[in-house]
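# this one's structure only:
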């Protein structure tokens, strides 16, 4: 497997974070491409926010041509209206990627945190610190929503590596683990 560009998204209805990484030869060298946020607070109408997400996503997708998109699943909160708005924002971002025929994978927030920090209940600040360390960037320069999006991209990269390293059949297992076969 060669180079992959992964777009990570942290969906939001006020601020949506994005982060793009480039992975060379299945995780051997992961580099930061770019990161940022879509500011949505200036749009009073919810549908205008959705249009801004869609057009911003299309701009990103055409400019950076990611091979895959990874998005954080909507957190199950108590406020139904907030969840609806978040779900719509996530759906619009997914629709933009699918319109460009880019595969999308969704990850639970706990899975992302576990993958990047080793702790499923890590704080946003702990996630940001680890993203900063892994990508060699200053933590002060990255908005929390963007560092969360980069964490989603890194999580996806790690999942791809884990999947690629799995044994696919018995012949491969025997060839890979000759010491585990007895007569």
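Now that the structure is in, tell me what you want to look at. Quantities reported herein were computed from a predicted structural model and do not represent experimental measurements.
# From now on I want contacts and neighbour counts done on CA atoms only, so please keep to that.
Noted.
# separation between residue 163 and residue 23?
Residue 163 is 15 Å from residue 23, where distance means C-alpha to C-alpha, to the nearest Å.
# more crowded one of these two?
Each of residue 163 and residue 23 has its neighbours counted (other C-alpha atoms under 10 Å); residue 23 has more, 20 against 11.
# How about the secondary structure of residue 18?
Three-state assignment for residue 18 (DSSP: H, G, I helix; E, B strand; the rest coil): strand.
# Below is structure B, check it against A:
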């Protein structure tokens, strides 16, 4: 199963594509979609949408796993983040992907076993779980990979609970 994980952000939207093969998770691609505040917000949304659509077209994942919004520092930030999430959901839906949404607590718990883990702990566990030789420089990319890992763990658990094979 191939999963596109998305960590939405107006300035930087992280993405991570994770495959499961023979029970092992592997990072296929990851990075950040960087936009600049000099561009209009609609232009920034279009850049995020286009890049996600391109990644979906290139890798053909079955699922998009997207971090959900829990809180924001202010209403303006929450609205912008919600719009970025909407663009990510639209890119996935238009491509026919199944979509799952996870809270930061669910993601951190799935990756580190501790829902209040810090960014550094998440980055280290993502690197370990995916057996990456180099540290992940972008926290947005690490968070997106964590979202994809969370979905792999959740999908596997649901499959087992429904009586699937190990």
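The structure has been received and is ready for your questions. In this text, all values refer to a predicted model and were calculated from it rather than measured experimentally.
# What are the boundaries of the strands in structure 2?
Applying DSSP state E to structure 2 gives strands spanning 2-7, 12-21, 24-34, 63-67, 98-102.
# closest to residue 125 of structure 2 out of those strands?
With respect to residue 125 of structure 2, and counting by C-alpha to C-alpha, the nearest of these is strand 24-34 at 12.5 Å.
# That closest one - contacts with which helices or strands?
Contacts defined by 3 or more C-alpha pairs under 8 Å, 6 or more residues apart in numbering; DSSP states H and E place strand 24-34 of structure 2 against strand 12-21, helix 139-161.
# average gap between that strand and structure 1?
Here the mean offset of strand 24-34 of structure 2 against structure 1 after fitting is 0.7 Å, by mean C-alpha distance after the TM-score superposition for structure 1.
# whereabouts in structure 1 does that strand align?
In the comparison with structure 1, strand 24-34 of structure 2 aligns to the range 29-39 (TM-score structural alignment).
# tell me which residues of that stretch are tucked away?
Neighbour counts over stretch 29-39 of structure 1 (16 or more other C-alpha atoms under 10 Å) mark 30, 32, 35-39 as buried.
# just how off-centre is it within its chain?
10 Å (C-alpha atoms, centre = their mean, to the nearest Å).
# Over to stretch 119-137 of structure 1?
With C-alpha atoms, centre = their mean, you get 14 Å for stretch 119-137 of structure 1.
# In structure 2, point out the residues matching it.
Under TM-score structural alignment, stretch 119-137 of structure 1 corresponds to residues 114-132 of structure 2.
# go on, stretch 54-74 of structure 1?
With TM-score structural alignment as the criterion, stretch 54-74 of structure 1 aligns to 49-69.
# Return the mean post-superposition distance for stretch 148-156 of structure 1 against structure 2.
Superposing on structure 2 places stretch 148-156 of structure 1 at an average distance of 0.3 Å from its equivalents, by mean C-alpha distance after the TM-score superposition for structure 1.
# Could you tell me where that stretch falls in structure 2?
With TM-score structural alignment applied, stretch 148-156 of structure 1 matches the range 143-151 in structure 2.
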